[in-house]
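Participant: predicted model and sequence follow; I will ask about them next.
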Amino acid sequence: MRILFIGDIVAEAGLRTLHAVLPTLKKRLAPDITIANGENVSRGFGMAPPHIKGIFSAGVDVITTGNHVWDKREGFEVIGRDERILRPANFAPGVPGRGWALYDRGGWRVGVLNLAGRIFMNPAENPFIIAEEAVEALKSAGAKAIFVDFHAEATSEKAAMGHHLDGRVAVVAGTHTHVPTADGRVLPGGTGFISDVGMTGVRDSVIGVEKVPSVKRFKTGMPYMTPSAEGKGTLMGALFEVDERGLCVNVARVEENEP
């Protein structure tokens, strides 16, 4: 089983890059399932229905999200209805959508779990406890391999989650910071781990937004608007290879520039 995971798709440039790069990338890497974090696709904040449709039409099978998932009210209905879209499982009970689901791909039943961190993030239920409950539910439902998108700020929290679930899931991959990390590896128990896969958007930017207003904002402390960056994009992500045990045997970073 080969799982391709794509980092946070940021604004129109990120979606354009996804369409330009992903079809060729999938032909080369031959993933059985393609997962992408889409919470920043609509001008950097949330997911409007046309942009959700655009992510799927580019070749993504499952969309994960995070703290920006509710930033576009017009997307609530689709998020609540479409089982290919996940929001963090440790959000408050009763909110739209689902935090985990099962997908049949390549003769495998793959469980995908979305979690949000709590360090320097919006309030949420304890992701470590929710992770245990969700993993057991996914295994009881027949998941052969489980992929976890942990959308969190603190590297320490992500590393702790990796070790917490080591040997129980195939992959724990981090999102949210938009900055790819160099710590991709297979943990001792067989779980593939990386603190952050990065973003899909304009690299020559400040994590996906224009440089000049971002610098002015930091320099002056004034609330300058920071529009999404324009320019050539880069798709960032990782490819995870999973064996018959449902554990990871290889982690490889993926990076492709828009032509």
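Facilitator: Sure thing, it's come through.

Participant: all contacts plus neighbour counts: C-alpha atoms, from now on.
Facilitator: OK.

Participant: farthest from the middle of the protein: give me that residue.
Facilitator: Residue farthest from the centre of the chain, counting by C-alpha atoms, centre = their mean, is Thr220 at 32.3 Å.

Participant: so who does the most centrally placed residue in the chain touch?
Facilitator: Geometric centre of the chain, nearest residue: Asn37, 3.3 Å, by C-alpha atoms, centre = their mean. Residues counted as contacts of Asn37 (C-alpha atoms under 8 Å, 6 or more residues apart in numbering) are 6-9, 63-65, 175.

Participant: and the residue farthest from the centre of the chain, how far from Ser214?
Facilitator: 10 Å (C-alpha to C-alpha, to the nearest Å).

Participant: thought Gly162 was touching Thr191?
Facilitator: Yes. In this structure, Gly162 is within contact of Thr191 by C-alpha atoms under 8 Å, at 7.5 Å.

Participant: between those two, what contacts are shared?
Facilitator: Val172.

Participant: same drill for the two, tell me which one is more crowded.
Facilitator: Applying other C-alpha atoms under 10 Å to Gly162 and Thr191 shows that Thr191 carries more neighbours, namely 29 against 26.

Participant: residues touching that one, list them.
Facilitator: 162, 165-172, 247-248 are the contacts of Thr191 under C-alpha under 8 Å, 6+ apart.

Participant: could you turn the buried ones of those residues into a PyMOL selection?
Facilitator: A single PyMOL command selects the buried members of these (16 or more other C-alpha atoms under 10 Å):
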select buried, resi 162+165+166+167+168+169+170+171+172+247+248
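
Participant: any chance of the contacts of Thr191 in a markdown table, with secondary structure and distance to Pro31 too?
Facilitator: Formatted as a markdown table, the contacts of Thr191 follow (DSSP: H, G, I helix; E, B strand; the rest coil; distance: C-alpha to C-alpha, whole Å):
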| residue | secondary structure | distance to Pro31 |
| --- | --- | --- |
| Gly162 | helix | 22 |
| Leu165 | coil | 23 |
| Asp166 | strand | 23 |
| Gly167 | coil | 22 |
| Arg168 | coil | 22 |
| Val169 | strand | 18 |
| Ala170 | coil | 15 |
| Val171 | strand | 15 |
| Val172 | strand | 17 |
| Leu247 | coil | 16 |
| Cys248 | strand | 14 |
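
Participant: for comparison:
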Amino acid sequence: MRILFLGDVVGRSGRAAIVQHLARLRSEWRLDFVVVNAENASGGMGLTGAHAKLLLEAGADCLTLGDHAFDHRDMLAFVEQEPRVLRPLNFAKAAPGKGARFFAAPGGRRVFVAQVLGQVFMKRPFDDPFSAIDAALKPAALGGAAQAVLVDVHAEATSEKMAMGHWCDGRASLVVGTHTHVPTADTQILERGAAYQSDAGMCGDYDSVIGMEKLEPITRFVTGMAKGRMTPATGTATLSGVFVETEDATGRARRAVPIRLGGRLTEASPD
């Protein structure tokens, strides 16, 4: 199976890049399944129902969220109505929606997608992500119930993400980090067949501070005080993520390639 995971979509620029490129990439790269992390797609924090529909219509099969999952109140109801949008498994016990589910893929195949939030350096104490993902993966055996399993680890600490990668190795086709908006250079296939990358990066304008216009975050670092609101940068976005090719019989990854397309970063593609 040919799978594309794209990192955090940031603001209007990131949304425009998805709309501009994703349908073409699905055709040219012969993609079977696409997951997009969209938790910063609306105003740089959170996701609205309207923008979720836009990204799904552009070619995403599944949207994952993160710690800003419900910054826009309409997502509380939308996530219950739209099964293709996943919030983190361990966000809160009473949170609406689901954190993991099976999806149909071409040829009668099934893809299982799950998302967890990290605990280290996060602003609030989320539930244990390791026990949450452990329980979620039990009905999604690779090569059996699922031909591919994808895990989005939305976390700050690279050590926590790497630990999650090894924890899921042998049970997942891809374990990929999101949240920091900076793509890492550690794309690899782990010992038991899981593709891994500590952070997919963002789909946004890299002439910025992690997707935000530069002046306000720089001011906050220099003075220790906020002067205004953080606003997403509006220059040309780079699509960032990881492409994975898996074996249907086992669900193991046989190829993993970091993706950088357009904008300011060096371009790379699966071919």
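Facilitator: Yes, it's here. Since we're looking at a predicted model, the values are computed, not measured.

Participant: do you know the score for how well these two fit?
Facilitator: Once superposed, chain against chain, the TM-score is 0.96 (TM-score structural alignment, normalised by the length of the first structure); 259 aligned residues with a C-alpha RMSD of 1.5 Å.

Participant: neighbour-wise, which one of the contacts of Asn37 of the first structure leads?
Facilitator: Neighbour max across the contacts of Asn37 of the first structure (other C-alpha under 10 Å) = Asp8, 34 neighbours.

Participant: quick one: residues contacting it.
Facilitator: 36-41, 175-176, 178, 198-200.

Participant: got it, and Ala233 of the second structure?
Facilitator: By C-alpha under 8 Å, 6+ apart, the contact set of Ala233 of the second structure is 11, 13, 204-205, 207-208, 211-214.

Participant: aligned to it, what sits in the first structure?
Facilitator: Under the alignment (TM-score structural alignment), Ala233 of the second structure pairs with Ala229 of the first structure.

Participant: on that earlier part again, and the aligned partner of the residue farthest from the centre of the first structure in the second structure, how far is that from Pro217 of the second structure?
Facilitator: Thr220 of the first structure maps onto Thr223 in the second structure, with residues paired by TM-score structural alignment. Distance, Thr223 of the second structure to Pro217 of the second structure, using C-alpha to C-alpha: 10 Å.

Participant: can you list contacts of the helix or strand encompassing Val78 of the first structure?
Facilitator: In this assignment (DSSP states H and E), Val78 of the first structure forms part of helix 76-81. Here helix 76-81 of the first structure makes contact (C-alpha under 8 Å, 6+ apart) with 49, 70, 85-87, 96-98.

Participant: rerun at 10 Å
Facilitator: For helix 76-81 of the first structure, the surrounding residues in contact (C-alpha atoms under 10 Å, 6 or more residues apart in numbering) are 46-49, 52-53, 63, 69-70, 84-87, 95-98.

Participant: tell me the buried residues in that helix?
Facilitator: Quick answer for helix 76-81 of the first structure (16+ other C-alpha under 10 Å): 76, 78-79.

Participant: what segments of the second structure are strands?
Facilitator: Taking DSSP state E, the strands of the second structure run over residues 2-6, 8-9, 33-37, 62-64, 85-86, 100-105, 109-117, 148-154, 174-178, 188-189, 195-197, 202-203, 239-246, 253-261.

Participant: okay, the ones you listed, which one's buried deepest?
Facilitator: Scoring the strands of the second structure by mean neighbour count under mean count of other C-alpha atoms under 10 Å gives strand 8-9 as the most buried, with a mean of 34.

Participant: trace Met202 of the second structure over to the first structure, please.
Facilitator: By TM-score structural alignment, Met202 of the second structure lines up with Met199.

Participant: what residues are up against that match?
Facilitator: Counting by C-alpha under 10 Å, 6+ apart, Met199 of the first structure touches 6-10, 14, 36-38, 40, 175-180, 207-208, 233-237, 255.

Participant: ok, Phe243 of the second structure next?
Facilitator: So Phe243 of the second structure contacts 2-6, 29, 31, 34, 174, 195, 255-259, 269-270 (C-alpha under 10 Å, 6+ apart).

Participant: please apply the same query to Thr24 of the first structure.
Facilitator: Counting by C-alpha under 10 Å, 6+ apart, Thr24 of the first structure has contacts Ala30.

Participant: distance to Arg118 of the first structure for the contacts of Asp8 of the first structure - can I get that in TSV?
Facilitator: As requested, these are arranged in TSV below (distance: C-alpha to C-alpha, whole Å):
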residue	distance to Arg118 of the first structure
Ala36	21
Asn37	18
Gly38	20
Glu39	17
Asn40	19
Val41	22
Thr175	13
His176	12
His178	17
Gly198	19
Met199	20
Thr200	24
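
Participant: number of residues surrounding Asp127 of the second structure?
Facilitator: 17.

Participant: what residue of the first structure matches up with it?
Facilitator: Aligned partner of Asp127 of the second structure by TM-score structural alignment: Glu125.

Participant: that match reaches Arg118, doesn't it?
Facilitator: Yes. The criterion here is C-alpha atoms under 10 Å, and Glu125 of the first structure meets it with Arg118 at 8.1 Å.

Participant: who touches both of these two?
Facilitator: Asn90.

Participant: once you drop chain neighbours, what's closest to the aligned partner of Ala159 of the first structure in the second structure?
Facilitator: Aligned by TM-score structural alignment, Ala159 of the first structure pairs with Met162 of the second structure. In space, Met162 of the second structure comes closest to Ser198 once its chain neighbours are excluded; the distance is 6.5 Å by C-alpha to C-alpha, 6 or more residues apart in numbering.

Participant: is it true that that neighbour touches Asp186?
Facilitator: Yes. Look at Ser198 of the second structure against Asp186 with C-alpha under 10 Å: they come within range, at 6.8 Å.

Participant: those two: who's more crowded?
Facilitator: Ser198 (29 against 11).

Participant: now do the contacts for that one.
Facilitator: 153-162, 164-165, 175-178, 180, 182-188.

Participant: mean distance, the helix holding Val78 of the first structure to its aligned residues in the second structure?
Facilitator: Compared with the second structure after fitting, helix 76-81 of the first structure deviates on average by 1.2 Å (mean C-alpha distance after the TM-score superposition for the first structure).

Participant: sorry, back to before: and the match of Ala159 of the first structure, how many neighbours?
Facilitator: 19.

Participant: ok, now how distant is it from Val153 of the second structure?
Facilitator: 10 Å.

Participant: and for the two, which residues touch both?
Facilitator: Residues within reach of Met162 of the second structure and of Val153 at once, by C-alpha under 10 Å, 6+ apart, are 175-177, 198-199.

Participant: okay if I get these as a markdown table plus distance to Arg24 of the second structure?
Facilitator: As requested, those are exported to a markdown table (distance: C-alpha to C-alpha, whole Å):
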| residue | distance to Arg24 of the second structure |
| --- | --- |
| Val175 | 25 |
| Val176 | 23 |
| Gly177 | 25 |
| Ser198 | 27 |
| Asp199 | 24 |
